[in-house]
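> Could you look at this predicted model? Sequence included:
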Amino acid sequence: DKKVVRFGQGAELEITDLVERKDSLTFKANFLEQVLDLPVTGKYNATNAMIASYVALQEGVSEEQIRLAFQHLELTRNRTEWKKAANGADILSDVYNANPTAMKLILETFSAIPANEGGKKIAVLADMKELGDQSVQLHNQMILSLSPDVLDTVIFYGEDIAELAQLASQMFPIGHVYYFKKTEDQDQFEDLVNQVKESLGAHDQILLKG
């Protein structure tokens, strides 16, 4: 016999309190006494940590051990990692891997983080690879996660992402969407770098995903 445990709103395992900050989060779950701290942002990370906590408890790990383990979590480089640009801007690097779910979640996370005082929010999005025949369609779905009310500028790079850039240009003000090609015949990466340097202010936040 296998025990089935469900998680999510109204399920057996549920996050009851979640506080997200720029580079960390705290949460409680309905089966935990303690508040857990994670040195990473993103609601999806809280969900993953909640599930891991439940499994650990079933294996006899104490809540205090779980709390300490998450507190000293060692993160994989370029997975929801904050860095500093040379001019002082905040870089959220999430380029370790890319798939539609991951891109949607990091865009939602980045959009939910308050902008720095006097700064704007910029997203740089590149092709997601190995999506097969549906690649362009799956890229286009990301338009639902791009809001001109939150993001000032979006910069696109790649081949399959070209249609998404076109969709975004119809939604954002003129001059706030840029597209740079990467095909077998042409690579405009240096142009992209120059555009980022031109757009990025010292108080800005910029997301790198692709």
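All right, it came through fine.
> all contacts plus neighbour counts: C-alpha atoms, from now on.
Fine.
> For the host helix or strand of residue 16, which outside residues touch it?
For residue 16, the host element (DSSP states H and E) is strand 15-20. For strand 15-20, contacts defined as Cα atoms under 8 Å, 6 or more residues apart in numbering pick out 8-9, 25-30, 41-43, 46-47, 50, 113.
> Mind picking the two most distant members of those residues?
Greatest spatial distance in the contacts of strand 15-20: 30 and 113, 25.2 Å, computed using Cα to Cα.
> I'd say residue 126 and residue 207 touch.
No: look at residue 126 against residue 207 with Cα atoms under 8 Å: they stay out of range, at 11.0 Å.
> ok, which stretches of the chain are helices?
Assigned by DSSP state H, the chain shows helices spanning 43-58, 63-71, 100-112, 135-140, 162-171, 189-199.
> Switch those over to TSV, and while doing so, append mean neighbour count and distance to residue 148 to every line.
Output for those, formatted as TSV (neighbours: other Cα atoms under 10 Å; distance: least, Cα to Cα, whole Å):
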stretch	mean neighbour count	distance to residue 148
helix 43-58	17	22
helix 63-71	15	35
helix 100-112	18	10
helix 135-140	18	16
helix 162-171	17	7
helix 189-199	13	16
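> Would you convert these into a markdown table that also reports distance to residue 120?
Putting the helices of the chain into a markdown table (distance: least, Cα to Cα, whole Å) gives the following:
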| stretch | distance to residue 120 |
| --- | --- |
| helix 43-58 | 22 |
| helix 63-71 | 30 |
| helix 100-112 | 11 |
| helix 135-140 | 24 |
| helix 162-171 | 18 |
| helix 189-199 | 10 |
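> adding another structure so you can compare the two:
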Amino acid sequence: MKMTTEWIHRHFPSARGVASESIEIKNVFTDTRKKTDKGLFVPIRGDRFDGHEFLKDAIEGGAVAALWDEKIDVPSYVPNDFPLFFVDDTIIGLQQLAHVYRKEVNPKVIGVTGSNGKTTTKDFVDAVLAPSFKTHKTDGNFNNHIGLPLTILAMPASTEVLVLEMGMNHFGEIENLSFIAEPDFAVITNIGESHIEFLGSREGIAQAKSEILAGLRDGGTLLLDGDEPLLAPLHTREGVVSCGFDQKNECFLSNIQMSGSTTTFTINDGESYSIHLLGKHNVKNASFAIVIGKALGMDPSDIQQGLNEMTLTGMRFELIEGKNGAHIVNDAYNASPTSMRASIEVIKDLNQYSRKILILGDIFELGAQSEEMHRSVAPSIDSSIDVLITVGDESAVIAEEVKKHHEDLDVYSYSTKEDVSAVVQPMLQQDTIVLLKASRLMAFESFVEEFTD
């Protein structure tokens, strides 16, 4: 189908201008700073801004129509023939439009949520399916109540598989996204501690992630982390596939070997696969994509081809060559205690390096449990690590705890990043690997420029 103003008018009959004419809509946008071509402008009202004030910029930038809050007067500069579709709330209108478009295009929809690994899993799923299907996936962090509908509305009408990442901070948000998307496959990658400040506990996080079931289509499949006890109540549902390292899982993962930048593994039906990423946690992320690929009729060889061609969204366990032949693992996109421990475990298993350096930063949104959660990272750090550097007031407790148990380990703790480079630069040698891990706001990617040529 081709999106036109006439098609939108059928779903939003309250309108003005030439709304009933078949004016082509090539894209839907909310940011007037970016030029567009034949766009539908959706003005968003926030706490500190109102997109309705930028309609003139939108028109000058290429908008040929717009949604409009019916409670706001139409500015006098708007041409009489310019199509405006009146809604009670423009965000809800955007979501409704995306839902209708999803149903009309009618691709297979895969929804991915979880505390950690959802972006990597989304990338795996898209990579596996792309050689066999016309796919469209969430770009960047467009995974919330505005980004997800924009992602849906950006998919070509020929899309056969739509891969949607679903993020949240509070209860009810994943439920809303699931109703908009109506997934055929829903994935819960794991339960960590992200957003525990708002959700109270890991049990609360599990409840919030399970909201993805709200819009799951009849006969749909739920894939989940089978090693997570908090998801155990979901195992009794029909259409559930558990993936993990315990033999009880339907997709049982074993024989995990890491070499260079590649991890190989076996699933319980005897098939072996490899991914160009390190770590057991990434094996589990890949397993969700493998199960979906097989469910859609793909052969193992085609699935492996897709895994080989995967392009990872940036700053997620990127292995980069640093100065003097050292290697830097840029895992700085975000962090939780669970993902930080997982990354440390990967570094510990890389036996080809004789010196291992951890640079860990603050983890945010942990609320009153912040000290306890940061301290929980320390037991993962043992004598197989040579140097620990923490940056920030919150992560200092990791250094404090490690010092108690490992006197032979060099431990540094800084409030800010400024002094770190001077300490690390002399350590960068052929046999050294450095892990960068912290919450997004710590901007640890700045270290990559300092530690590489």
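Arrived safely. Just so it is clear, the model here is predicted, and its values are computed rather than measured.
> what TM-score do we get after superposing?
These two chains, once laid on top of each other, score a TM-score of 0.88 by TM-score structural alignment, normalised by the length of the first structure; 200 aligned residues with a Cα RMSD of 1.7 Å.
> buried stuff in the strand holding residue 16 of the first structure?
For strand 15-20 of the first structure, the buried set under the neighbour-count rule, 16 or more other Cα atoms under 10 Å, comprises 15, 20.
> Please tell me which residues of the second structure that strand aligns onto.
Here strand 15-20 of the first structure aligns to the second structure at residues 253-258, judged by TM-score structural alignment.
> what's the nearest residue to the residue nearest the centre of the second structure if we skip its chain neighbours?
Centrality entry for the second structure: nearest residue to the mean C-alpha point is residue 119, 2.9 Å, by Cα atoms, centre = their mean. Excluding the flanking residues, the one nearest residue 119 of the second structure by Cα to Cα, 6 or more residues apart in numbering is residue 165, at 6.7 Å.
> neighbours around that neighbour, how many?
For residue 165 of the second structure, the number of neighbouring residues by other Cα atoms under 10 Å comes to 28.
> now swap in residue 297 of the second structure and tell me
By other Cα under 10 Å, the burial measure for residue 297 of the second structure, its neighbour count, is 9.
> What's the match for it in the first structure?
Residue 297 of the second structure maps onto residue 60 in the first structure, with residues paired by TM-score structural alignment.
> And that match, how far from residue 66 of the first structure?
11 Å (Cα to Cα, to the nearest Å).
> re earlier: so which of the contacts of strand 15-20 of the first structure comes closest to residue 139 of the first structure?
Nearest member of these to residue 139 of the first structure, counting by Cα to Cα, is residue 42, at 21.1 Å.
> what's the counterpart of that closest one in the second structure?
When the second structure is aligned by TM-score structural alignment, residue 42 of the first structure is paired with residue 279.
> so that match sits right up against residue 339, yeah?
No: between residue 279 of the second structure and residue 339 there is no contact under Cα under 8 Å: 11.1 Å.
> residues in contact with residue 176 of the first structure?
152-154, 169.
> among those, which recur in the second structure?
Of these, the ones still in contact in the second structure (both residues aligned by TM-score structural alignment, their matches' Cα atoms under 8 Å) are 152-154.
> Show me the one in the residues you listed that has more neighbours than the rest.
Result: residue 154 is most packed of these (other Cα under 10 Å), 24 neighbours.
> contacting residues around the counterpart of that residue in the second structure?
When the second structure is aligned by TM-score structural alignment, residue 154 of the first structure is paired with residue 388. By Cα under 8 Å, 6+ apart, residue 388 of the second structure lies in contact with 357-360, 399, 409-412.
> who has more neighbours, residue 30 and residue 113 of the first structure?
Taking other Cα under 10 Å, residue 30 of the first structure and residue 113 do not tie; residue 113 has more neighbours (17 against 13).
> If we ignore the residues flanking it in sequence, what's nearest the corresponding residue of the second structure for that one?
Mapped onto the second structure by TM-score structural alignment, residue 113 of the first structure lines up with residue 350. Leaving aside its chain neighbours, residue 350 of the second structure sits nearest to residue 258 (7.4 Å; criterion: Cα to Cα, 6+ apart).
> again with residue 103 of the first structure
In space, residue 103 of the first structure is closest to residue 209, 6.9 Å off (Cα to Cα, 6+ apart).
> Enumerate every residue touching the one you found.
Per Cα under 8 Å, 6+ apart, neighbours of residue 209 of the first structure: 93-95, 98, 103, 123-126.
> looking at the first structure, where would I find the counterpart of stretch 111-127 of the second structure?
Aligned using TM-score structural alignment, stretch 111-127 of the second structure spans no residues in the first structure.
> Any idea how far apart the tips of that stretch sit?
15 Å.
> picking that back up, what about the residue nearest to residue 350 of the second structure, distance to residue 341 of the second structure?
Applying Cα to Cα to residue 258 of the second structure and residue 341 of the second structure gives a distance of 17 Å.
> What residues in the first structure pair up with stretch 397-407 of the second structure?
Using TM-score structural alignment, stretch 397-407 of the second structure pairs with 163-173 in the first structure.
> Now for residue 8 of the first structure, how many residues are close by?
Residue 8 of the first structure - counted by other Cα under 10 Å - has 10 other residues nearby.
> Let me see the contact set for it.
14-15.
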